[in-house]
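1. with the input below, show me the fold.
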Amino acid sequence: MPQALRHLLDRDQPDKAAATLPRRSFLKLAGIGGLALGVFPLLATAQTTGAGQANSALRPTQQPSAFVQIAPNGEVTVTINRLEFGQGVQTGLPMILAEELDADWSLMRSRNGSSDAAYQDPRFGMHITGGSNSIKNSFTQYRELGARARAMLLSAAAARWNVDVASLRTQAGSVIGPGGRKLGYGELAEAAMALPVPENVTLKDPKDFRIIGRPTTRIDARAKSSGRQDFGIDVRRPGQLTAVVARPPVFGAKLSAVDDSAARVVKGVKAVLRVPLERGGEGVAVVADGYWPAKQGRDALKLQWDTAAVEKVDSERQLVQYQELAGQPGPRHFDADMALLATSPRQLEAEFVFPYLAHAPMEPLNCTVQFSEESAELWTGTQFPGVDNVAAARVLGLKPEQVQVNVQMAGGGFGRRGVSSSDFVVLACEVAKATRAAGLNAPVRTLWSREDDIKGGYYRPMHLHRARIGFDERGQVLAWDHVIVGQSIVTGTVFGGRVKNGIDPTAAEGMRDPYPLPMRLTMHHPKLNVPVLWWRSVGSTHTAFVMESLLDEIAR
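-> Alright, predicted model coming up:
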């Protein structure tokens, strides 16, 4: 969601290194099944940083030991606190840290983070990738991490040479001392990381940058262009099994009959298991020693579904319903005077309909789960590893601190891998739990096919826009009466507190901006049995097209 969380989270936030959510928002989060413990673990847990490194004034997000690993050969590996799924943070964040570290860029590497508290967004206090905030919110953080690590390396060199640290300088991965003496970072790393972490560091003047702002080869370019890059779908654990899930034709439907006899005789199929799905629905997981036998097993299932108790959304009826709602009074987002509308010399009426849209990332959803009675590990490409950590713990009957989510490279997402319900992670945990209960003690990778992703996921909502505009001979807008009908994408999520007076402001994003128009904007948010989500941004996916098209028509 390149724009979504910038608008959901960033609005009205002060520009500082760390911020806290308002008390009302925090309490709302705390009430969602213990979600606050995963979203804000910094409030409940402290990080042990190793002998000599603990600094009570520094948070986990400020400790170099969690982000910087220097090998004896001088290679510097930087842990990124975001999901890399094409936007380039696997290179951008190491560039920022390398600048202040004075590292040799040719020796820079990167790796993915986890649900550990250190890898939260330092500004919002939660694990999140979204809203185009990765570089913005972690720019100062990663500069300071690099500067702290550099200061520790300088101190280690000063101690080894028994000289004043002020007599030393750094350049391209080395500490240089009086008389031209030189030590590579790899030679100093072990001693440096055992030193106390400096709380305050001096950052470079931007005019002295030699990495930031310069053309730089992406760290992941060679692996991706040669086909060697691993993604979440490529995770392989010893003894791993693969599962696919048969879902109902209507969201929330239950099984009335299951004939799995043909599925069980497919070579490679290990188990056929009923599993709970979102919104009270049920599904059937086919667990096998690979994707193809699991899919063949699923294709062989004969299932009967009970859809009597769930709403069956029909596109034609839904459009009629939306058109009827557009003619009814509703909550007002803007409320300008419409007195001149009927008497305007020129008038324009228009209606726009936007369909449901799937995210359809190139890499379908997937999650691998390995767990025991004492702990669990998950491997998945996720935008919300902290939220997923808590959800997984709840399903597996563990405490959040007993679960680790290992973030994997993802092949796209566009918001689909950042879901408050953690739907694809919860499903993988339900499948793994059922598999273990069936006597198969093995890691389980739950895969979604492309068809699963299109038919059984979350969607950009269907929207209807209706506009009546009055303007004069010069194109001056005198009155603009506008209605938007569509499901709310934040209701029921961790951002649900943004809905005020029945209005989800994300659906109105971009309306009237940046134009000072006399607009009355009415909003309707019907509830339907179709799960919806942010999609490549928030309201602008529909409002921008409407606004610019109508202004073009007026100009014409």
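
2. rest of the way, CA atoms for contacts and neighbours
-> Fine.

3. would you map the strands across the stretch 151-300 of the chain?
-> 169-171, 174-176, 182-184, 241-246, 254-259, 269-276, 282-288 (DSSP state E, counting those that start in this stretch).

4. nearest to D116, out of the ones you listed?
-> Closest to D116 of the strands of the stretch 151-300 of the chain, according to CA to CA: strand 241-246, at 26.4 Å.

5. what packs against the closest one?
-> strand 282-288, helix 291-299, strand 444-447 (3 or more CA pairs under 8 Å, 6 or more residues apart in numbering; DSSP states H and E).

6. now the angle between helix 291-299 and it, please.
-> 30 degrees (axes from the mean of the first three to the mean of the last three CA atoms, to 10 degrees).

7. one more sequence to fold, the one below, so I can look at both together:
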Amino acid sequence: MTINTTRRGFLKSAAAAGAVLLVGARPDGALAAASSETAQFNPFVKIDADGTVTAIVKHFEKGQGPATGLPTLIAEEIGLRMDQIEYEFAPSDPQVYNNLLFGPFQGTGGSTAMANSWMQYRQAGAAAREMLINAAAQSWGVAASDVTIEEGIVNAGDKSAPIADFVAAASQLEAPVEPRLKDPADFRLIGNEAVRRKDSAIKGNGQAMYAMDVHLPNQMIAMIKRPESRGGIATGFDDSASKEVKGYINATVLPNQAGVAVYAENTWAAIQARDALEVEWDMSGAETRDSDQIKAEIMDALEAEATYNVNKADVAAVSAAIEGADQVVEKTFYFPLLAHAPMEPLNCTIEQTAEGNIVLHDGSQMPTGPHMAYQQIFQLPPEKIQINTMLAGGSFGRRATPDADYQVEAALAFVVTDRSRPVKLVWTREDDIRSGYYRPAFGHKARVGLNAEGEIVGWQHQVAGQSIMKGTPFEAVVVHGGVDHSSVEGIADSPYEIPGMALGLTDTPKATSVLWWRSVGHTHTAYTMETMMDLAAQAAGRDPVEFRLAHLSDASDPDQQRKAAVLKLATEKAGWGTAPEGRSQGIAVHKSFGSYVAEVVEISGDPESGIKIEKVTCAVDCGIAVNPDVVKAQMEGGIGYGIGHVMRDQITLTSGAVDQYNFPDYEPLRIGDIAAIDVHIVPSAEAPTGVGEPGTPPSAPALANAITAMSGLHMAELPMAENGVSFV
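-> Predicted coordinates for the structure are as follows:
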């Protein structure tokens, strides 16, 4: 396959044809080695005859760092510098490269990349090290215990040689079943703040190869004309005007009638031809509701008895405790639909080889999904389908739809052709914002009762919104007893010790198509929990930090203690309570994806003339911070993502059609919106947990609490800019 890279140079593959040592896992999970790439298993570590070490990365890179983190684990265990290890993305093979937390499914998401790969990649690296050491010991006639590898050099007394000298011999040895892992005290790369990302240079110099950069010889560009409202189907079209566009090829209704595929020689011609196309739509099954109707349905559900008693509480007893309390704090919240809006619009390229294989070039977040779909669409066995995973310019969950939406679109646009020309499917940003998938709309109603001493005696919490997981292949895993846990995560499993908690959930009809969004349910549950904790503290006349710590006081509960520790560190580093005159501070702390994050937002100005976010101080406990530089970057990105959306973003519908279209009316965070972010990592010996998403949940409530502390204004409906707050 030839790729035209006139605009960018393709990242050179580190895999040489003469690879002679591969170490990884067989389908049964046992470590194994082989002497050629024709082995029956797919490895995690590959060492070429010249000593080049390559990490086979099973999690795709969308900016969150696995192309650095996973090679770090292998380099640490073998004994390499970071410049001595390369990486390449794994092929689609869930038997070997499955996400251990997803079951028999290969995919990246839920901030699981490091959490599920931590031991797997360390063991693979350690196995390679021991095989090289044993080969050197045999060659030199010394004890294996006397051999070490440091910075890619094998040493034993006065003998030394590069690892390349022992690759061939090592390939003939049995892989150890239980290789010895490095003592954390001996780590040189893991936890080293000086280790920088492996992909920074190529992204800076233009060599990075994103899916959008794939240009196959003789390819066609395909764009889809979609209905204004989700659910409409195409019944016919008139392309008379499209034929006047230079570069237009033809158009056809997709086999599923979800739209009309327009083919052209280049992207601009495809856009113009699609705009000129006249399509006949059957809208009888389309979404017709306005945003106000959707909101009303959710609010009505909050006032009715919940469908599911999530924590099996005695609701009547909790309600009675609140009614008899000395003070009651009550608020109703509404969270609108939100778009993902990654910087690289959706795209992928599909071709058929001379052997009849189907090849998909894609920034594929969950390759098992399109792989399975393509078996059905093309009626081919799995080995005849290849997915070439590229870098992705962001995702925030959008590239991981349960129905592999855009990859299936590409397949349908390709399967109706004669397959002689590759087809590159391109979405514009307007396509994704107007016809994509969204963070679901949710409502919360929380009532908190306090006694005369300012202690919580009851907390009644109703949640209503659109289930993400129901009706998807993930329903069996995430939905139990009718409860979609992603709707209530962050409340149902909160580490806070809250007496008399009753949690109810009601599902409401989905608006257009909903999908997980960076931090999933925590995007709205953290906001409700943390702003309510502030309001309860205020009613009790107590400092909000001290009030939270009082509900994290169980010394025998590691969950509470880790959450309390990040809270203390963030407030210490932010100078809690000592903000300069004219500034206010807000605090929020939340656990998500196994990690604990506390954030203090410091602001100046006022809601009417404009608020300026002066500083965000963050403390994170994510277990062992494999790459502290990456951890800090992910906290910064998550903070910006959360605050940027809560400030001014929402997706609204008119008669089922999305009103917003691009960044002018769905405005992302701007570089000047936050003056400074300061991140502090809690030292830990715990296994690594997620960092891609946990920075997002506390950011919005910390900002909201700062605004309340400044002005008394409580933001129960979002976005803030639509509800009484302006920003400078």
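
8. among the helices and strands packed on strand 241-246 of structure 1, which is the most enclosed?
-> For those, the stretch with the most neighbours on average is strand 444-447, a mean of 29; neighbours defined as mean count of other CA atoms under 10 Å.

9. only the buried residues of the helix or strand following that strand, if you could.
-> Later in the chain than strand 444-447 of structure 1, the nearest helix or strand by DSSP states H and E is helix 450-456. Across helix 450-456 of structure 1, burial judged by 16 or more other CA atoms under 10 Å covers D452, D453, I454, K455, G456.

10. tabulate these (a markdown table), appending distance to G86 of structure 1.
-> Putting the buried residues of helix 450-456 of structure 1 into a markdown table (distance: CA to CA, whole Å) gives the following:
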| residue | distance to G86 of structure 1 |
| --- | --- |
| D452 | 23 |
| D453 | 19 |
| I454 | 21 |
| K455 | 24 |
| G456 | 24 |
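
11. ok, back up a step: which among the helices and strands packed on strand 241-246 of structure 1 is found nearest to F85 of structure 1?
-> Across those, closest to F85 of structure 1 is strand 444-447 (CA to CA), at 17.8 Å.

12. so where in structure 2 does the closest one end up aligned?
-> Residues 423-426 of structure 2 are matched to strand 444-447 of structure 1 when aligned by TM-score structural alignment.

13. nearest to D121 of structure 1, of the strands of the stretch 151-300 of structure 1?
-> The nearest among these, by CA to CA, is strand 169-171 at 29.2 Å.

14. what does that closest one correspond to over in structure 2?
-> By TM-score structural alignment, strand 169-171 of structure 1 lines up with residues 148-150 in structure 2.

15. how far apart are that stretch and its match in structure 1?
-> Compared with structure 1 after fitting, stretch 148-150 of structure 2 has a mean deviation of 2.2 Å; criterion: mean CA distance after the TM-score superposition for structure 1.

16. for stretch 341-356 of structure 2, buried residues please.
-> A341, P342, E344, P345, L346, N347, C348, T349, I350, E351, Q352.

17. what do we get in structure 1 for the first one?
-> What that stands for is A341 of structure 2. A341 of structure 2 maps onto A360 in structure 1, by TM-score structural alignment.

18. isn't that match up against G456?
-> No - using CA atoms under 8 Å, A360 of structure 1 makes no contact with G456, being 11.3 Å away.

19. grab the nearest non-local neighbour of V369 of structure 1.
-> L378 (4.7 Å; CA to CA, 6 or more residues apart in numbering).

20. for Q95 of structure 2, same thing?
-> P27 is the one closest to Q95 of structure 2 (CA to CA, 6+ apart), at 5.5 Å.

21. that neighbour contacts N98, doesn't it?
-> No - if you go by CA under 8 Å, P27 of structure 2 and N98 don't touch, sitting 10.0 Å apart.
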